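Participant: Got a sequence here, can you model it:
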Amino acid sequence: MYRYDEFDRDFVKSRVAQFKDQVERRLSGEMSEDQFKPLRLMNGLYLQLHAYMLRVAIPYGTLSSRQLRKLGSIARRYDRGYGHFTTRQNIQFNWPALKDVPAILDELAEVEMHAIQTSGNCIRNVTADHFAGAAADEVADPRPFAEILRQWSSLHPEFSYLPRKFKIAIVGADNDRAAIQVHDIGLQLKKNEVGALGLSVYIGGGQGRTPMVARKIREFLPVEDMLTYITAIVRVYNLHGRRDNKYKARIKILVHETGIDELAREIEAQWEAIRHTDLKLPQSDIDAIQHYFKMPDLPERSEGWVLLAQAQKADEGFSAWVAQNVTRHKHPDYGVVTISLKPIGGIPGDANAEQMDLIADIAQRFSSDEIRVSHEQNLVLPHVALADLKAVYDALKTEQLVTANAGLITDIIACPGLDYCALANARAIPVAQRISQRFGDHQRQLDIGDLKIKISGCINACGHHHVGHIGILGVEKKGEELYQITLGGSADAHTSIGDIIGRGFSSEDIVDAIEKLVDAYLDVRLDRSENFLTTYRRLGAEPFKQALYGERAHAA
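Facilitator: Predicted coordinates for the structure are as follows:
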């Protein structure tokens, strides 16, 4: 893992001191809330419906045990005993008192963490594949390049006041586990025909009120050109991005209005002017950062296969958990463990302080002191020996952390919605809980198979509903919560935006509507090997409209 250098430490320490003074002036009344707002947002502090919310950066989703314990301690001491992991691989504390925020930031700095650039019209927390450095299908670990981007973008003087917030994601495998095509810039590491490492570059993806899939503008960019090329992209966006209308200020609108070919020409011209400057990455710098992320020393544990088979035979619950929540590792004697933060009927993405402490202990003992946060609101242990899986399972079970539903219908993404967020129109959490309860039977989930449900409480789409196989958007209509359904979305290598299929449903009816959709899928799929998304792409919306609206399908 990356360790702060002297610049990082001084930079974070000075920012904490600066913000402490600003908070004191706000509390004394010397500064109004309007005056305070831009200052607090620069430090990740939002004003939600009921309280302030602090969003803490977890760059590329990587945590150490020490850092996770600190997050648990902050939850216990300064909040209500829990934190909420988000689709940006961050953690949010929903109830901090303003007077305590400087102390929280001080404590975060002790473990090389902060809340800078988790808000504002700047380059936000760079996200990456949560299986990075461990996945068997990986071409290269994307985290060193995410770290280079973090260092380059932090308080970048040219890009601190962009037309709108700007998000970058990077993945190192063909299997896109970072949703790169719904980001302002998406990067995919790959090797060319002679084995050189480079990047496919996508621009102009995003969700919100105008969802768009990113367009590829470079098939192969040598990694040493990453910073020069991204500088060219952001510089062109900063010059031409709209500042008169925040709803049309994202780079996706610039791509749409200008045209990808013309925009690509301008980016290439800008790049030619700067590609040989000192932003060109020397291999020595790349090597230095990659050293921080080298594979841990993983000893051979060939006995694990026998021990695993024996444990699976003896414990049905453990066997189900392994089948669903453990993924192949680069090392044949190890696995990658997804810890579901989606217990049946629970709040997606929440973890309490005791759970965080436990996961930190397990990671230190069994996973080379590493934890990952996924954009799907789960936690990951990236390096667990197969021989240790049963011990890990038994430990996780003490805090109800062994729900075997990774990738299944109850592994729901949901934003905080109207329970917390001042921008929301409808609740998302209770809908997620009720759907989870309806489909909680494990065998039923297995029968349904791979099905991603994503729920947003407003058009800002923090719950990624546009790219859910089934997406649910909460809106307000005549003072009532109404839920609109989209079908066919996906955030993988074949990203698609879901189709709105008809009129919305009340809070009372939305769960029944989801069940009708699932039943319709089970009726029309070719066999159990055909998942929901494949079935929808094969047949289109009509059988699902019929299931929901009957004779009014065409009119809807």
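
Participant: alpha carbons only for contacts and neighbour counts from here, please
Facilitator: OK.

Participant: ok, the residue nearest the centre of the chain - contacts?
Facilitator: Here the mean C-alpha position of the chain is nearest to the C-alpha of residue 375 (C-alpha atoms, centre = their mean), at a distance of 2.1 Å. If a contact means C-alpha atoms under 8 Å, 6 or more residues apart in numbering, then residue 375 has 86-89, 130, 178 as its contacts.

Participant: mind redoing it with 7 Å?
Facilitator: When contacts are counted by C-alpha atoms under 7 Å, 6 or more residues apart in numbering, residue 375 touches 86-89.

Participant: Put together CSV for these, with neighbour count, secondary structure and distance to residue 68 on each row.
Facilitator: Output for the contacts of residue 375, formatted as CSV (neighbours: other C-alpha atoms under 10 Å; DSSP: H, G, I helix; E, B strand; the rest coil; distance: C-alpha to C-alpha, whole Å):
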residue, neighbour count, secondary structure, distance to residue 68
86, 25, coil, 15
87, 22, coil, 17
88, 26, coil, 17
89, 27, coil, 13
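
Participant: Centre of the chain to stretch 94-103, how far?
Facilitator: Centre-to-centre, stretch 94-103 and its host chain are 24 Å apart (C-alpha atoms, centre = their mean, to the nearest Å).

Participant: Flag every buried residue along it.
Facilitator: Of the residues in stretch 94-103, those buried by neighbour count under the rule 16 or more other C-alpha atoms under 10 Å are 94-96, 98, 101-102.

Participant: now the other sequence, so there's something to compare against:
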Amino acid sequence: MYQYDQYDQKIVDERVQQFRDQTRRYLAGELPEEEFRPLRLQNGLYVQRHAPMLRVAVPYGLLSSAQVRVLAKIARDYDKGYAHISTRQNVQFNWPKLEDVPDILAELAKVQMHAIQTSGNCLRNTTSDQFAGVARDELVDPRPWCEIIRQWTTLHPEFAYLPRKFKIAVNGAQQDRAAIEVHDIGLEVVKDSAGQTAFQVIIGGGLGRTPIVGSLIKENLPWQHLLSYLEAVLRVYNRLGRRDNKYKARIKILVKALTPEVFAERVDAEWAHLKDGPLTLTEAEVERVAQHFIDPDYKVLADEDFSALDAQYPDFAQWRSRNVMLHKKPGYAALTLSLKTNTRAPGDVTHEQLDAIAGLADRYSFGEVRNSHNQNMILADVEQAQLLTLWQELKALELATPNIGLLTNIICCPGGDYCSLANAKSIPVAQAIQQRFDDLDYLFDIGDLDLNISGCMNACGHHHVGHIGILGVDKKGAEFYQVCLGGNSERNASLGDILGPSFAQDEMPEVISKIIQVYLDQRIEEERFIDTYRRIGIDPFKERVYAADH
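Facilitator: Below is the predicted model of the structure:
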């Protein structure tokens, strides 16, 4: 993984000292709230419903075991004993005291971490495939390109105050696990007809109040011009994006207003001034960054035959079928640690678990951990021969729920329990659904299904692109929940259709049960929920859910 050089470390250390003094002056009454607000946002600090929330940057979801141990220490010493994995692969702490935040940032800086640009109207964390570099279906490793983008975007003076926040995602595999079509910029790393690395550039995707699937703006952009083209995109947005209405300020609104074709013309006109200039990437620069992502010291192994173990340990077979992924190297596996149980909010991980995960990473996975935008954690380089032993350790840590890709692997924002913007609570709904579908045999029969929950229209839970999406709404001061069906965040992304009138919180488990029953009644052989929905449409679901006995 990427290691800071002296310049990186100096930037982060100086930022800690700056914010320490800014916080001191604010607490002493020397710095007004309106001046302190943009300063704290630039350091990832929000004011939530009950306490500040600190969002820690985890570039493209990659962590060392040493960094995970520091996150555990922060959760233990400065928070309420847990951390939260966000849908941008970052880590959030929900209960730090404002006066402690400079000390937390200092702890992070010791292990090359920070909270810079995790909030505010700037270029946010660049995200990617949680299996980057190890996936068997990968065409190009996206991590070096993510790092190049990170270095370009960090404290970029021209883009420190954009019309609104800005998010980039990069994918290099056949399957899109980075949801690139619903980002401000989505980049698909491909090989062109000459076998050279190039980029498909998708612009104007996003969720929130106006969900939009992005448009392909540039095909086969040569790798040398990646940064100059992105700079042109950001310049056009910075100049033409709306600043009079924050709900209409995202780049997706600009692309829609101009049309993708006209927006592409504007970008090309701006790019003409930048192409072949100082931002042009060289082979030496790409190689310098790529050297941080070379393969670890893999052994020469063969794939294991698990048939005997599967027969002896059926629970192990279930876990392996859902949580373990094919690895590019024979004899290795990438596996997902499920942070989705009935006992915690989706995406929460305790300080004890974090410490244990760091130890497991050192013993089993070359000291590396990843976060996924599905709010889970990953050990990416485990020898297949060690899977049974590791599974037994994960079970003891409550990290081995075999539900990856299943209904109870819920993406869920913090909702009204924490967020001051939320219209309704998200976590109780997620837990009630998890409890209703606590039968693993039934979950496995249902099969692949994404269920996402957001507490408000900001869509931090990505409800628009869940196969089943749930949105918290305010109904004359009461919390209700709107359901949509047919969303999808992977390749050929789609936005869900609203089912109909909203439901009270206690109705939600039964509503989801009825939706699932329609699917089971209507599916053909091994057809997935999303495919059945696309085939039969919304009406059968609407008829069942809103039947007279509702």
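
Participant: what TM-score comes out when they're superposed?
Facilitator: Once superposed, the chains reach a TM-score of 0.99 (TM-score structural alignment, normalised by the length of the second structure), with 550 aligned residues with a C-alpha RMSD of 1.2 Å.

Participant: Mind putting the buried residues of stretch 94-103 of the first structure into CSV with distance to residue 226 of the first structure and secondary structure?
Facilitator: Formatted as CSV, these follow (distance: C-alpha to C-alpha, whole Å; DSSP: H, G, I helix; E, B strand; the rest coil):
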residue, distance to residue 226 of the first structure, secondary structure
94, 36, coil
95, 39, coil
96, 38, coil
98, 39, helix
101, 36, helix
102, 35, helix
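
Participant: What is the corresponding segment of the first structure for stretch 453-466 of the second structure?
Facilitator: When stretch 453-466 of the second structure is aligned against the first structure using TM-score structural alignment, it corresponds to residues 455-468.

Participant: And stretch 308-319 of the second structure, by the same measure?
Facilitator: In the comparison with the first structure, stretch 308-319 of the second structure aligns to the range 310-321 (TM-score structural alignment).

Participant: what residue of the second structure takes the place of the residue nearest to the centre of the first structure?
Facilitator: When the structures are aligned by TM-score structural alignment, the residue of the second structure matched to residue 375 of the first structure is residue 373.

Participant: Identify the residue spatially nearest to that match, adjacent ones excluded.
Facilitator: On the basis of C-alpha to C-alpha, 6 or more residues apart in numbering, the spatially nearest residue to residue 373 of the second structure that is not a chain neighbour turns out to be residue 87, at 4.1 Å.

Participant: What's that neighbour aligned with over in the first structure?
Facilitator: Under the alignment defined by TM-score structural alignment, residue 87 of the second structure corresponds to residue 87 in the first structure.

Participant: Roughly how far does its match sit from residue 522 of the first structure?
Facilitator: For residue 87 of the first structure, the distance to residue 522 of the first structure equals 29 Å [C-alpha to C-alpha, to the nearest Å].

Participant: Also residue 71 of the first structure?
Facilitator: In this view, residue 71 of the first structure and residue 522 of the first structure are 42 Å apart by C-alpha to C-alpha.

Participant: In the second structure, where's the longest helix?
Facilitator: With secondary structure taken from DSSP state H, the second structure has its longest helix at helix 6-27.

Participant: list the buried ones in that helix?
Facilitator: For helix 6-27 of the second structure, burial by neighbour count (16+ other C-alpha under 10 Å) applies to 9, 12-13, 15-16, 19-20, 22-23, 26.

Participant: For that helix, which outside residues touch it?
Facilitator: By C-alpha under 7 Å, 6+ apart, the surrounding residues in contact with helix 6-27 of the second structure are 31-32, 36, 102, 105-106, 109, 112, 114.

Participant: what does stretch 67-83 of the second structure give?
Facilitator: Contacts of stretch 67-83 of the second structure with the rest of the structure, by C-alpha under 7 Å, 6+ apart, involve 91-93, 95-96, 104, 108, 111, 348-351, 354-355, 358.

Participant: Could I get the full set of helices for the stretch 51-200 of the second structure?
Facilitator: With DSSP state H, counting those that start in this stretch applied, the stretch 51-200 of the second structure shows helices at 65-78, 101-109, 143-153, listed in chain order.

Participant: So which of those is nearest residue 311 of the second structure?
Facilitator: When those are ranked by proximity to residue 311 of the second structure, the top entry is helix 65-78, at 33.6 Å, counting by C-alpha to C-alpha.

Participant: Show me what residue 285 of the first structure aligns to in the second structure.
Facilitator: The equivalent of residue 285 of the first structure in the second structure is residue 285 (alignment by TM-score structural alignment).

Participant: Just say helix, strand or coil for its match.
Facilitator: Using DSSP: H, G, I helix; E, B strand; the rest coil, the secondary structure recorded for residue 285 of the second structure is helix.

Participant: And the furthest pair within the contacts of helix 6-27 of the second structure?
Facilitator: The farthest-apart pair in these, when distances are taken by C-alpha to C-alpha, is 32 and 112, at 30.7 Å.

Participant: Now do the longest helix of the second structure and helix 143-153, the angle between them.
Facilitator: Relative orientation of helix 6-27 of the second structure and helix 143-153, computed by axes from the mean of the first three to the mean of the last three C-alpha atoms, to 10 degrees: 50 degrees.
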